[in-house]
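> Sequence first, predicted coordinates after that:
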Amino acid sequence: MEVFEAVADPVRREILLALGGGTLSAGEIAGRFAISRPAVSRHLRVLRESGLVRDEASGRRRLYRLVPDGLEPLRSWLSDLTPSTASPWSARLDALETEVRRTRRDRRRSEPPAADPPRADPPASATDHPAPTKETA
C-alpha cells in the first residue's frame, strides 16, 4: 500500500503520532483507541506494509516502532508545495549575519581616525625643572 493511502486514515495517523514517542506494543497501541483489537491490528498491518512501521516479536508481545525514512515520499511531496525548503533558522541566521556586518561597518565609520600612538617619555630639555639634588634639598 502506498504511504499516502496509509496516512489517509485518521486512526493510522494517530498510531504514527503515538509511535513517534517511542516503541509501543500492539496492546498499548490498541488501548489508545475505542475500536476493536482486530481493527487496530489491520491498521498496523497497513502501516507495516507501507513501510511506515516495523514490528518485532518480544516474547508473547509484538513491538512496533516508527520508520522515519518511510515518510520521505510525504516530505518530498510537501516540500514541492512550499516555496522554500530552507530551515526557518536559515533566514534568521542570515539576517543576524547582515546586522553584525552592518554594525561593524557603522562603528568603523563613526570612530575618529586613529591618532599617533603616544611616545615614551620625551627627552629632558633645558627648560624642564632639574631633579632636586642633596645640595638643593
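Ah, there it is.
> Could you use CA atoms for every contact and neighbour count after this?
Fine.
> dump the residue contacts of the closest residue to Ala26 other than its chain neighbours.
Leaving aside its sequence neighbours, Ala26 sits nearest to Arg62 (Cα to Cα, 6 or more residues apart in numbering; 5.9 Å). By Cα atoms under 8 Å, 6 or more residues apart in numbering, the contact list for Arg62 reads Ser25, Ala26, Asp55, Glu56.
> which among those residues end up buried?
Buried subset of those (neighbour count, 16 or more other Cα atoms under 10 Å): Ser25, Ala26, Asp55.
> adding another structure so you can compare the two:
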Amino acid sequence: MGTTKTEAFTEADLTLATYAKALAHPARVAILRILLERNSCICGDIVEELPLSQSTVSQHLKELKEAGLIKGDIDGKKVCYCIDAEAWKHAQLLMQQIFASYTLCGTSCC
C-alpha cells in the first residue's frame, strides 16, 4: 500500500480522522460512555463494566488516550482515566461541522 500523503489534508481533517478512528470500535464507545456517565476520573473500575479482559481494555484505553479523547494519570499502581474536556469539545465541533455541511439534495442524488 502506498503512503497516505497526510500533508495533502487539512489539520482539521487529520484530527477528525483520528477521533473517528478512536470511535470506530464499540468497546471504545462503551468506555467513553462509562467515563461520561461517571463524569469523574475512574481508576480500574472500567474492566468490571465490560465483557473484556484487562489487557483488551488497556489496549482500547491506550487508543483513546493516543487520540487525545481521554487523559490518564498515574495514581500509585493504578492509572485513572477521564475525558479530556478540551479535546472532547474539539471533537464535538469537528463532528458538528462535517455533519452540518450536508444539505439534502432532493431526489436527484444516487
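Yep, that arrived. This is a predicted model, so every value here is computed, not measured.
> returning to what we had before: would you check the span in structure 2 matched by the helix or strand encompassing the residue nearest to Ala26 of structure 1?
Applying DSSP states H and E as the criterion places Arg62 of structure 1 in strand 61-66. Matched against structure 2 by TM-score structural alignment, strand 61-66 of structure 1 falls on residues 78-83.
> Once aligned, what mean separation remains between the matching stretch and structure 1?
Once the two are superposed, stretch 78-83 of structure 2 sits an average of 0.8 Å from its aligned residues in structure 1 (mean Cα distance after the TM-score superposition for structure 1).
> that older thread, using a markdown table, lay out the contacts of Arg62 of structure 1 together with distance to Trp77 of structure 1.
What follows is those, written out as a markdown table (distance: Cα to Cα, whole Å):
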| residue | distance to Trp77 of structure 1 |
| --- | --- |
| Ser25 | 30 |
| Ala26 | 30 |
| Asp55 | 26 |
| Glu56 | 30 |
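> all strands for structure 1, in order.
Here structure 1 has its strands, by DSSP state E, at 24-25, 53-58, 61-66.
> Out of those, flag the one nearest Phe33 of structure 1.
Closest to Phe33 of structure 1 of those is strand 24-25 (Cα to Cα; 13.6 Å).
> And that closest one, what does it pack against?
Contacts defined by 3 or more Cα pairs under 8 Å, 6 or more residues apart in numbering; DSSP states H and E place strand 24-25 of structure 1 against strand 61-66.
> Tell me which residue is most central in structure 1.
Among the residues of structure 1, the one closest to the centroid is Trp89, at 7.7 Å (Cα atoms, centre = their mean).
> And that one, how close does it get to Arg102 of structure 1?
20 Å (Cα to Cα, to the nearest Å).
> now swap in Leu47 of structure 1 and tell me
Leu47 of structure 1 sits at a distance of 52 Å from Arg102 of structure 1 (criterion: Cα to Cα).
> ok, those two, which is more surrounded?
Neighbours were counted for Leu47 of structure 1 and for Arg102 using other Cα atoms under 10 Å; Leu47 has more, 26 against 12.
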